[in-house]
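Peer 1: Just a sequence and a predicted model for now, questions to come.
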Amino acid sequence: MTTAQSEAGAAAARTVTDSLVASLTRGVVGSGKTACHCPFTGERLAELPEATEDEVAAAFDLARAAQPGWAARPARERAGIALRFHDLLLRRQTEVLDLIQLETGKSRLSAHEEVQSVAMAARYYGRTAPGLLRPRRHLGAIPLLTQVREARRPHGVVGQISPWNYPLELSAGDVLPALLAGNAVVHKPDTETALTALWARRLLIECGLPAEVWTVVLGAGPVVGPLVVEHADYVTFTGSTRTGRTVAQRAAARLVGSSLELGGKNALLVLRDADLDRAAEGAVRACFSSAGQLCVSIERLLVDASVADAFLARFLARVEALRIGPELDYGVDVGSLSSAAQLATVVQHVEDARARGATVLAGGRPRPDLGPYFHEPTVLTDVAPPMRVCAEETFGPVVSVRRFATEDEAVTLANDTRFGLNASVWSRDARRARRIAARLRCGTVNINEGYAAAYGSVRAPMGGMGDSGLGRRHGAEGLLKFTEPQTVARQRLLPLAPSHGLDDRRYTALISRSLRAMKSLGLR
């Protein structure tokens, strides 16, 4: 074991104590045993309770019993818990930053992205949820005679299945709007990063959340995941496209709604008029933050041929300068991959590309001297089908570079994927960049930034097209998807039918004149 690994192991022992694990797992159902591990060393971090089929059902029963009382609380009271959570999260962020790093292997700065995202979501929904959920009046079928109110009702119990790569953001960040909408949540986080999710749950309980309203069940994804879908009134899932299809099919078979954020093969376009230094710096962040284990990170660089050499000189110099390591502190740029499986995928993609004629411009190797799952940030060129790296999501620190001659070719290349999650366009001409953005088939487009500008703008919806998923998180949609709209219409004085001596013919003539009048008056 290297010195860096020994230090990481010692930090894990100091942070993940038996008393901490006991505190975080209090109230978590599960008579079995499972474990999470530290990617920096490969060693066990903690033993955790594993739920049986009956225990998952019991967790839903507990949540279902608690949900009506929670929904009956005023929306402003529920929102106040989110705002207190915002303050406490920022005050105690060091605790969760250590957990995120120890469970995912990412760098400290990448871990802090999660704190930022969750704090912004807590503030946004804490401020806006009461207004978004407030009953709304609508113009009725016959003005003055028909009074209409639209109310928002929670689904009941939301089943949430979250992945390992962003364990704070993709747990608390999605649980918050579901809770503020009046639902209870039964949450299955990935076991390997469950401590972070459990820490967020405990913090929300400290802020006033009833413990039964956010229930956590742990266990193997193929076992516990389907049980969550089987019992839920609405399902949210973040993960692979293959698993997402199965989740959607199971939910649809029960006529239960679902929201899915799935994979991506995201492109970054460098136009000929881009600021090349800024573009190179931004591309490094976009490709290698969280070691590339981010759904919205960039895996394809498309560069105008007229500036490609100049851009690559800048980009490769920055890639070579990246600091890699397992330290639990700021100053390291790229951390570890999360598991042996992730490392194997990265190695397979790089070696397949190399064997089929791709050129490695930077990196290209695992780094076992740093830890069991480290891999160098890698840049490939001369990439073409049928190389796996062309079409499959690598989900690691690997990016391919391709040159284009025209804007039309750039757009065609960017859209040449079954995914449609995120893209990035770099240009000094904002109008030109927006014009290209409008032609890209993806849910978010960042101009002169890689992914953070769109993802961090929590007032706007975020999600994917094509094989990148269904539904949106963030914005009003990110809250209202956790509700069912209910329309209540009250008819006054006259029915919507022949009355007061009108026969059918005179009634329909009156209605026709009324409809023409309403259009003339500009009514909607």
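Peer 2: The structure has been received and is ready for your questions.

Peer 1: all contacts plus neighbour counts: C-alpha atoms, from now on.
Peer 2: Will do.

Peer 1: How many residues are close by residue 91?
Peer 2: With neighbours defined by other Cα atoms under 10 Å, the count for residue 91 comes to 10.

Peer 1: how near is it to residue 203?
Peer 2: With distances defined as Cα to Cα, to the nearest Å, the gap from residue 91 to residue 203 amounts to 11 Å.

Peer 1: can you pull the buried residues of stretch 203-216?
Peer 2: Going by neighbour count (16 or more other Cα atoms under 10 Å), the buried part of stretch 203-216 is 203-205, 207, 209-216.

Peer 1: centroid residue for this protein?
Peer 2: Most central residue of the chain, judged by C-alpha distance to the mean C-alpha position with Cα atoms, centre = their mean, is residue 170 at 5.4 Å.

Peer 1: Which residues are in contact with that residue?
Peer 2: If you count contacts by Cα atoms under 8 Å, 6 or more residues apart in numbering, residue 170 has them with 162-163, 238.

Peer 1: so is residue 380 in a helix, a strand, or just coil?
Peer 2: strand (DSSP: H, G, I helix; E, B strand; the rest coil).

Peer 1: Would you enumerate the residues in contact with it?
Peer 2: Listed by Cα under 8 Å, 6+ apart, the contact set of residue 380 reads 358-362, 398-401.

Peer 1: second one coming, line it up with the first:
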Amino acid sequence: MSDRNPTPAGGPLVEGPHDPEHDPTASYALEPEYVAALTRRLVATSGHSVQVHSPLDGAPLAHIPQSTDDDVAEAFARARRAQAAWARTSLDERSAVLLRLHDLVLDRQDEIIDLTVLESGKARKHAFDEPLHIALTARYYARTAHQHLDTERKLGVVPGLTRVEVNRIPKGVVGIISPWNYPFTMALCDGLPALLAGNAVVAKPDAQTMLTALLAAQLLEEAGFPKDLWQVVAGPGSEVGPSIIGRADYVCFTGSTATGKLVARGCADRLIGCSLELGGKNPLLVLRDADLEKAAEGAVRASFSNAGQLCVSMERLFVADQVYDRFVERFVARTQAMTLGATLEWGNDMGSLISQAQLDTVVAHVDDAVAKGARVLTGGRARPDLGPFFYEPTILEGVTPDMTCFGHETFGPVVALYRFHDEADAVARANDGSYGLNASIYSQDGARARTIARQVLCGTVNINEAFGATFASIDSPMGGMRESGMGRRQGSEGVLRYTESQSVATQRLIRFAPMLGMSDETYAKVMTANLRLMKKLGRA
């Protein structure tokens, strides 16, 4: 592994490097006016603020004002007023705003990426994925709005005489609780279809990446969404989360399985819907006929993108005996060639973990595995010389069920290798545990790989790709099975979850009751005969 030392990037957001003689730990800072403009978007009147730091170098970035329960109530009140007018706005107008957002995100991508890197510590190339994904999401829902949300004709019980239509009515105000690992993507990707469907949003982004989420809210308004339609509140999840769940008409949550269960309970108490994208211990299968160069390249991206802090990244690699040694040689070599560094510039293959807590988890998982007999093929060390939370991309061999990282999500740059001989056994081991978010299969026989994919209990399966094929294909649903979540983002399911279906039937000429002096018994016989006739005619 090679290292790239921090270098100043400059640009409209960054003042440049501090004087190292006065503050040797700080490399970057944000313009105070810029921070003030973003934080003014918060509904937060507590008078209390929390300081956030950049994972790149530990430098302070901003003080984030904190919200009270009254602030959350005010945010919902504003959102409800805005939603009432927005719901009357035509679908074409809503779509046009989404297309303006598409262009705005692409035009402002450097600003978005800079802020994302500063707040999350990720490599610039991984930060680029965020405006890319939001542009794809905005364009997809704008172009397919009528396909998903137009009133739809359905079969009536009496052909020609019963007209049935299904309307899609917005839920109202959607609560979105988003994580820190993809702060721009997760701030917006679930909310854009909610807005398209006629809802308003009250968002609570993670405290560690609040500025990126506030920039996302600013871009929504600049694109033309009404000012109060998207409200942002800040505060600890344990305090602000229940306040949102207690007021929202629907809740969308991305985070840990443990917290997701609490969200689901809160929503169940109020009989409101929710969608949850939760944890994973995702498997990658390298079959005996895989292209090993492609599989090794894909495994690096699958395991170490965003330093492994990606819900769909791989932590378990199952490799066929016939190709195991050759694959491992290539995978280790590619991992060792990765460049690490704390910088806003392009050129790094991996950046930092987000926090000391995340670093502590990674260290604990690797140390526990090694103490119990696992072998480190590469990596296995923290790198404080690069930044406070850096950890090398790490490949483990010989991981056993008694080791913490065997079944628990690490959410860091750590992956375990396992041999398999029988593909049925590999699928069974991939399905082991309670998670089921994402999987990957490498094989040169696409049809065979797709057959195997149907046996893998994951919400998405990528063939000859790590995770990007499903995640970037916005027309397809994305989400988890089992304890990896419920509900789906993207595609029709990603927007229809924010609507109530309303069936409207118009009846002509006949009624569903005896007519013209007919007795109840005769009516029953006539209806029975009609049912038999409809079956013979092939009617639904």
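Peer 2: Okay, I see it. What you see is a predicted model; the values in this text were computed from it and never measured.

Peer 1: Assuming the best superposition, what's their TM-score?
Peer 2: Structural agreement between the two chains, given as a TM-score (TM-score structural alignment, normalised by the length of structure 1), stands at 0.98; 523 aligned residues with a Cα RMSD of 1.5 Å.

Peer 1: circling back to that earlier point, ok, the buried residues of stretch 203-216 of structure 1 vs residue 191 of structure 1, which is closest?
Peer 2: residue 216 (10.7 Å; Cα to Cα).

Peer 1: The aligned residue in structure 2 for that closest one and residue 263 of structure 2, how far apart?
Peer 2: Across the two structures, residue 216 of structure 1 finds its equivalent in residue 232 of structure 2, going by TM-score structural alignment. Distance from residue 232 of structure 2 to residue 263 of structure 2, counting by Cα to Cα: 19 Å.

Peer 1: ok so, going back, sort out which of the buried residues of stretch 203-216 of structure 1 are in helices and list them.
Peer 2: In this view, the buried residues of stretch 203-216 of structure 1 that belong to helices under DSSP state H are 203-205.

Peer 1: hmm, back to that, out of the contacts of residue 170 of structure 1, who's nearest residue 111 of structure 1?
Peer 2: residue 163 (14.9 Å).

Peer 1: Aligned to the closest one, what sits in structure 2?
Peer 2: In structure 2, the residue matched to residue 163 of structure 1 (TM-score structural alignment) is residue 179.

Peer 1: Quick check: its match touching residue 256?
Peer 2: No. Applying Cα atoms under 8 Å as the test, residue 179 of structure 2 and residue 256 come out as separate, 9.4 Å apart.

Peer 1: okay, those two: which has more neighbours?
Peer 2: Here residue 179 of structure 2 and residue 256 are compared on neighbour count by other Cα under 10 Å; more neighbours surround residue 179, at 22 against 19.

Peer 1: Let me see the contact set for residue 64 of structure 1.
Peer 2: 156-157, 184.

Peer 1: Residue 117 of structure 1 pairs with which position in structure 2?
Peer 2: With TM-score structural alignment defining the correspondence, residue 117 of structure 1 maps onto residue 133 in structure 2.

Peer 1: residues in contact with the helix or strand that match falls within?
Peer 2: In this structure, residue 133 of structure 2 sits in helix 124-143 according to DSSP states H and E. Judged by Cα under 8 Å, 6+ apart, the contacts made with helix 124-143 of structure 2 from elsewhere in the structure are 94-96, 98-99, 101-103, 105-106, 109, 112-114, 116-117, 182, 184-185, 188-189, 192-193, 196, 305-306, 344-349, 472, 474-475, 490.

Peer 1: ok, which stretches of the stretch 251-400 of structure 1 are helices?
Peer 2: In the stretch 251-400 of structure 1, the segments counted as helices under DSSP state H, counting those that start in this stretch are 276-288, 308-320, 340-355, 388-391.

Peer 1: Which residue range of structure 2 does the second one align onto?
Peer 2: Under the alignment (TM-score structural alignment), helix 308-320 of structure 1 falls on residues 324-336 in structure 2.

Peer 1: so how much does that stretch differ from structure 1 once superposed?
Peer 2: Between stretch 324-336 of structure 2 and the corresponding residues of structure 1, superposition yields a mean separation of 0.3 Å, by mean Cα distance after the TM-score superposition for structure 1.

Peer 1: mind listing what's buried in that stretch?
Peer 2: For stretch 324-336 of structure 2, a neighbour-count test (16+ other Cα under 10 Å) marks 324, 327-328, 330-332, 334-336 as buried.

Peer 1: Widest-spaced pair of those?
Peer 2: 324 and 336 (18.0 Å).

Peer 1: Just want to check the distance between the residue nearest to the centre of structure 1 and residue 163 of structure 1.
Peer 2: Residue 170 of structure 1 sits 7 Å away from residue 163 of structure 1 when distances are taken as Cα to Cα.

Peer 1: who touches both of those two?
Peer 2: Residues touching both residue 170 of structure 1 and residue 163 by Cα under 8 Å, 6+ apart: residue 238.

Peer 1: Do a quick rundown of the strands in the stretch 1-150 of structure 2.
Peer 2: 2-4, 49-53, 60-65 (DSSP state E, counting those that start in this stretch).

Peer 1: which part of structure 1 lines up with the longest one?
Peer 2: I take that to be strand 60-65 of structure 2. Aligned by TM-score structural alignment, strand 60-65 of structure 2 falls on residues 44-49 of structure 1.

Peer 1: quick one: contacts for the aligned partner of residue 128 of structure 1 in structure 2?
Peer 2: Aligned counterpart of residue 128 of structure 1 in structure 2: residue 144 (TM-score structural alignment). With contacts taken as Cα under 8 Å, 6+ apart, residue 144 of structure 2 has no neighbouring residues.

Peer 1: How much space separates residue 144 of structure 2 from residue 136 of structure 2?
Peer 2: For residue 144 of structure 2, the distance to residue 136 of structure 2 equals 12 Å [Cα to Cα].

Peer 1: do the same with residue 87 of structure 2
Peer 2: The gap separating residue 87 of structure 2 from residue 136 of structure 2 is 24 Å, by Cα to Cα.

Peer 1: Helix or strand: which one has residue 502 of structure 2?
Peer 2: strand 499-507.

Peer 1: if we can go back for a sec, out of the buried residues of stretch 203-216 of structure 1, the closest to residue 142 of structure 1 would be?
Peer 2: Using Cα to Cα as the measure, the one of those that approaches residue 142 of structure 1 most closely is residue 213, at 41.9 Å.
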